[in-house]
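Student: can you look at this prediction? I've put the sequence above it.
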Amino acid sequence: MDYRETGLKALEVVGGKDNVKNLTHCATRLRFEVKDRSKVDLEKLNSVPGVLKALESAGQFQFVIGPSVNECYQAVADEIGIAGGAVDDNHPEDMAPSGKKDDKGNLVQKALGLISGIFIPVLPALIASGMIKALLTILTRMSLVNTESGVYTIITFVADSVFYFLPVLLAATSAKVFGMSQGLAMMLGAMLLHPTFSNAVSAGTSLDIFGLSVRMTSYSATVIPIILIVWVASYVEKFGTRFLPDVVKYVFRPLLVMIVMIPLSFCVLGPIGAIMGDGLAALLTWLQNTIPWLLPTFIGTIAPLMVLFGLNNCTIPLIYAQMSAVGYETVAGPGMLAHNIAEGAASLALALKSKDTTIRQEALTTSFTALFGGITEPAIYGFTLRFKNVLPCVMIGGAAGGLFAGLSGLVRYATAAPSIVTLPTYMGEDPSNIWKAVATLAIAFVVTFVLVFFVKTEDTNKVIKNDAVTNELK
């Protein structure tokens, strides 16, 4: 399959390069934000070769491709003539307050679009950090690296650097979403982490700005404060763009932003964001202590539907709010591990029971991708939603694994797509946690595999079109 051609064909279907406002991709989806929806050929969205499913979600046209999505993205980026993914029309002078030139769509779509735009570009760095930590844990457990060595020290601070400077990374992505100058936004993130302020927080020193008390709190690894700060700063910058004379705008607009945002950030928005983050972390901790089975079971059960409608990204802010507070997360890691393994087990069972050679080959591929890569969309669109009775089997298997994960107290210490390969992300302070993860994996796999293998699944002897699934759901 020529995935570069797939990307170019997708570009053609959404109206060509002149109709693209923003281009991004995640682990499996090529995502277009378009200027004029009427130019998109809706009838041909699902006819692009190499695309498992095309859909409109969160204000974007998304093409589900699989692990080869980067080839498609690069082909489109080369054709459009961009390097970072954003088409060069995001200037403060012509952006609406939301950062988009058109604010069409319901509140849910807007919220999903904001979350995706802010967090998805940062995910590769977060995953790299998680996998580095997991590898380091393995090396130390095997006594291959001494915790007192320079290698250990360097690898540790390299992995931790992503979380320490997370506000700066999120400032850059938030600036693109809200239509603000990235340099200014990153400065707002960096000032929260400056050693002078951090040392004052550690020492318990009180600070004030023109008599306004500063809440002395650490913003390292926080999520909500910087997003609030950049959102408000984008309005201040647009105000300067509108009312400052052109002759001084270039010099005094950044000054205006900083004069307004320094006291607002340290005295109002930062503290509000920190309190919100602490509240979310406290709520999640309460759920874990009082109803530990709830979140993993819920996520393990409905994960296929969350992925289908792009709702899985909603968990990202919660994950990092909890991780920054307690050093681990229970929001998605335990439940998604059960789901991802269930998807792989379902595809493997279909591969073994089907008499169709094409189905067997495709199912084996999607099974491997889900089990070892944690990428489930090929399995979901290719088989879970394609054959009757498979979706309930996957949901039951995910629920069984998620229930055990919750009852056993499984947590995740680092972020990466849950899979067999990324099991080390469940290694941490509790030595038994990794075995809880293995048991969760085994339960989800066995339950789903047995159900799919023995439950009647129609049409496993012939290839059917993927379109039937989504139409049926609608």
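Tutor: Sure thing, it's come through.

Student: contacts and neighbour counts: CA atoms only from here.
Tutor: Noted.

Student: now do the helices in the stretch 301-450 of the chain.
Tutor: 316-326, 333-353, 357-373, 377-379, 390-408, 433-454 (DSSP state H, counting those that start in this stretch).

Student: any residues touching the fourth one, and which ones?
Tutor: The one in question is helix 377-379. 28, 52, 64-66, 307, 343-344, 347, 363, 366-367, 370 (Cα atoms under 8 Å, 6 or more residues apart in numbering).

Student: please tabulate these in a markdown table, including the columns distance to residue 22 and neighbour count.
Tutor: Below are the contacts of helix 377-379 laid out as a markdown table (distance: Cα to Cα, whole Å; neighbours: other Cα atoms under 10 Å):
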| residue | distance to residue 22 | neighbour count |
| --- | --- | --- |
| 28 | 17 | 19 |
| 52 | 22 | 21 |
| 64 | 17 | 25 |
| 65 | 18 | 25 |
| 66 | 20 | 22 |
| 307 | 22 | 15 |
| 343 | 31 | 36 |
| 344 | 32 | 33 |
| 347 | 34 | 33 |
| 363 | 33 | 26 |
| 366 | 29 | 28 |
| 367 | 32 | 30 |
| 370 | 28 | 28 |
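
Student: just to revisit the earlier point, highest mean neighbour count out of the helices of the stretch 301-450 of the chain?
Tutor: helix 333-353 (a mean of 30; mean count of other Cα atoms under 10 Å).

Student: try this one side by side with the last:
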Amino acid sequence: MGIKDSAKQIYDAVGNEANINYLTHCVTRLRFRLKDESIVDDEKVKQIPGVMGINHQNGQYQVIIGNAVSDYYDKIIKMGNFPTDESENATEKSKEEKGNWFDQFTSFISSCMSPLIPALIGGGMIKVIVILLTTVGWMSTKSQTYTIISVFGDAPFYFLPIELAITASKYHKVNQMMAVIAGAILIHPNFISLVNSGKAIHLMGLPVTATSYSSSVIPILLIVWAMKYLEAFLEKVVPASFKSILKPLLEIFIIGVVSLVIIGPIGTWAGDILSSIVLLIQKHAAWLAMPLMAAFMPLIVMTGMHWAFSPIFLAASIATPDSLILPAMLAANIAQGAASLAVAFKTKNKNTRQIASAAAVSALVAGVTEPALYGVTLKYKKPLYASMISGAIAGLFIGIVNLKSFAFAVPSILSIPQFVNKAMPSNFIYALIVIAISFVLTFVLTMILGFDDGPQVVTADDSKNTADNSAIESGDKETKKVYSPVKGEMITLDSVDDPTFAQKMLGDGVAVIPEDGKFYAPFDGEIETVFPTKHAIGLKSDSGIELLIHIGLDTVELKGKPYDVKVKDHQHVKKGDLLVEADLEAIKKAGYETVTPLIVTNTKEFVEIVPNEKTTVDNNTVSFYVV
């Protein structure tokens, strides 16, 4: 199934346009605010292909997708007419503001920061590459190339006040361009020149704190918050006939003065306090703080709070090295990747192996842990425990050696140069040791603790007859086989272009794109139903499997013309008996697909439906196993 089909399923599952107040997304999650979350079936959403999991946070219904989230977002926003930003819905905004202070704060920070994360990650990775190139001597710090590429990496951080002015203005429904002007005032070259001069600064006799606001987070957020009330005040007091002139004049002047004299300094002090807290923890309780932070980082990610902490580690990593959050994330991210890799090695379930392998690559190489967390470790529990134990041990080492990050990038193997610093050569070695500790311990613990991912069923060549059973069933004598009723190409049920089958509303199974029109009995059993339109047959195997063979999609409309049925209701058949001959060309000429779903209609009576690995099948090939 493609992204478009999965996006449509998500859209329908959350109640479509009628239930969506707005939709936005971050790096890995679709973030819906719904009118009524209670009508959404969480388990149904989790089963949609591409969905790693769901989360309820700060009034948002979050659907975890992973790295492809923007593709899903692009598809969904084309399906209905609804706001694509939280601030575009005033009704829901007022509901949110009724939450407690902490929820309001985290929602505000997360909503403002989330749209910026791709730019910050991109800039951070460029800075990491520059660090690497200059460290190995492939680029001179005196070259123009170095200067320009450094600009590429610094730009997303330097202009943070303007970037945040845009997102915060949407959140608070403030005039966007006025908010941008407020951010621009903070980093205007002339003002920065005054700050760098080292002299006292005054504005109309009022003292101005001599501080640089470039790369700052909190000051502009406070300023835009204040602008919400200033604009409401000016709207009331400025006469309508002068509003077009006086309102923007007064807003720029008032917010400029208040920002530089009052709000900006307060925001700077708040940022300094946050940085001081980080340094204080690192200095006096690193041995305790780091193990706790590294161990519980997966749970922090699960709640979406990791980006709400962004002002802390941005302030730390820009002004001074970060000694707390980014190092802890290194241990946690590597642990998630190692746990997923261990699951991929240990499992005998092909689908689990595929999911775990992809999740391991995402966490280890890119530092994106949601696929590992929601698709593997949280799902099987014990790998999560293994990663948390290992994270704590690696965190203890981090606290002892005081590991520092010198650039903002999501910690991973790819971004490891963020821990490089010429003045502290041992810091990079410590980072490598953290990776080794976290990876090896997690991998070994996961292998020892094990996990339960259901029956360990592996596929084999069906021509081995009875010998095949021992290889496939792994000791489970209840495993049953369903052979393909027709020669052709086998595909997953998710790939069928019909939501009834793709969403497994009728049951689990597979589908076959037939090469010829002869359909045979897939097992020994009884014909339960031959549909009047002859396009579908219901069977029940002697072992209790109820199977629907649906020849083509929407072919009920053909009223039986292309079909010649060879069996009747309640007839007992043996595996290989001819059931029906279908004129595939006639079906195609009529404009219908010939893909044939094979559905176990009593799926709930079994533990698992396991497709064969083969893609080319015939009546002598097992299409899937029923456990």
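Tutor: Structure received. A quick note: this is a predicted structure, and the numbers were derived from the prediction, not measured.

Student: got a TM-score for the two of them?
Tutor: Overlay of the two chains. TM-score (TM-score structural alignment, normalised by the length of the first structure): 0.89; 457 aligned residues with a Cα RMSD of 2.5 Å.

Student: coming back round to it: let's have the helices of the stretch 301-450 of the first structure in a markdown table, adding distance to residue 76 of the first structure.
Tutor: Putting the helices of the stretch 301-450 of the first structure into a markdown table (distance: least, Cα to Cα, whole Å) gives the following:
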| stretch | distance to residue 76 of the first structure |
| --- | --- |
| helix 316-326 | 27 |
| helix 333-353 | 29 |
| helix 357-373 | 24 |
| helix 377-379 | 21 |
| helix 390-408 | 33 |
| helix 433-454 | 37 |
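
Student: residue 218 of the first structure: which of the ones you listed is closest?
Tutor: helix 316-326 (10.5 Å; Cα to Cα).

Student: so residue 1 of the first structure sits right up against residue 65, yeah?
Tutor: No - with contact defined as Cα atoms under 8 Å, residue 1 of the first structure does not count as touching residue 65 (11.3 Å).

Student: now do the shared contacts for those two.
Tutor: residue 50.

Student: now do the strands in the first structure.
Tutor: Secondary structure of the first structure by DSSP state E: the strands cover 20-25, 29-34, 53-57, 60-64, 208-209, 212-213.

Student: mean per-residue distance, the third one versus the second structure.
Tutor: Translated: strand 53-57 of the first structure. In the superposition with the second structure, the average deviation recorded for strand 53-57 of the first structure is 1.6 Å (mean Cα distance after the TM-score superposition for the first structure).

Student: and the contacts of that strand?
Tutor: With Cα under 8 Å, 6+ apart, strand 53-57 of the first structure has contacts from 45-46, 61-65, 109, 309-310, 381, 466-467.

Student: that one to strand 29-34, inter-axis angle?
Tutor: Put simply, strand 53-57 of the first structure runs at 50 degrees to strand 29-34, going by axes from the mean of the first three to the mean of the last three Cα atoms, to 10 degrees.

Student: buried set for strand 53-57 of the first structure?
Tutor: 53-57 (16 or more other Cα atoms under 10 Å).

Student: that strand: how far from the chain's middle?
Tutor: 17 Å (Cα atoms, centre = their mean, to the nearest Å).

Student: how big is the angle separating it from strand 60-64?
Tutor: 160 degrees.

Student: as CSV, the strands of the first structure with distance to residue 173 of the first structure would be great.
Tutor: Output for the strands of the first structure, formatted as CSV (distance: least, Cα to Cα, whole Å):
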stretch, distance to residue 173 of the first structure
strand 20-25, 12
strand 29-34, 15
strand 53-57, 20
strand 60-64, 17
strand 208-209, 28
strand 212-213, 29
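
Student: just tell me which of those strands ends up closest to residue 223 of the first structure.
Tutor: The minimum distance between residue 223 of the first structure and the strands of the first structure falls on strand 20-25, with 21.0 Å, by Cα to Cα.

Student: could the buried residues of strand 53-57 of the first structure go into JSON lines alongside distance to residue 285 of the first structure?
Tutor: Formatted as JSON lines, the buried residues of strand 53-57 of the first structure follow (distance: Cα to Cα, whole Å):
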{"residue": "53", "distance to residue 285 of the first structure": "37"}
{"residue": "54", "distance to residue 285 of the first structure": "37"}
{"residue": "55", "distance to residue 285 of the first structure": "35"}
{"residue": "56", "distance to residue 285 of the first structure": "35"}
{"residue": "57", "distance to residue 285 of the first structure": "31"}
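
Student: most widely separated two among those?
Tutor: 53 and 57 (12.1 Å).
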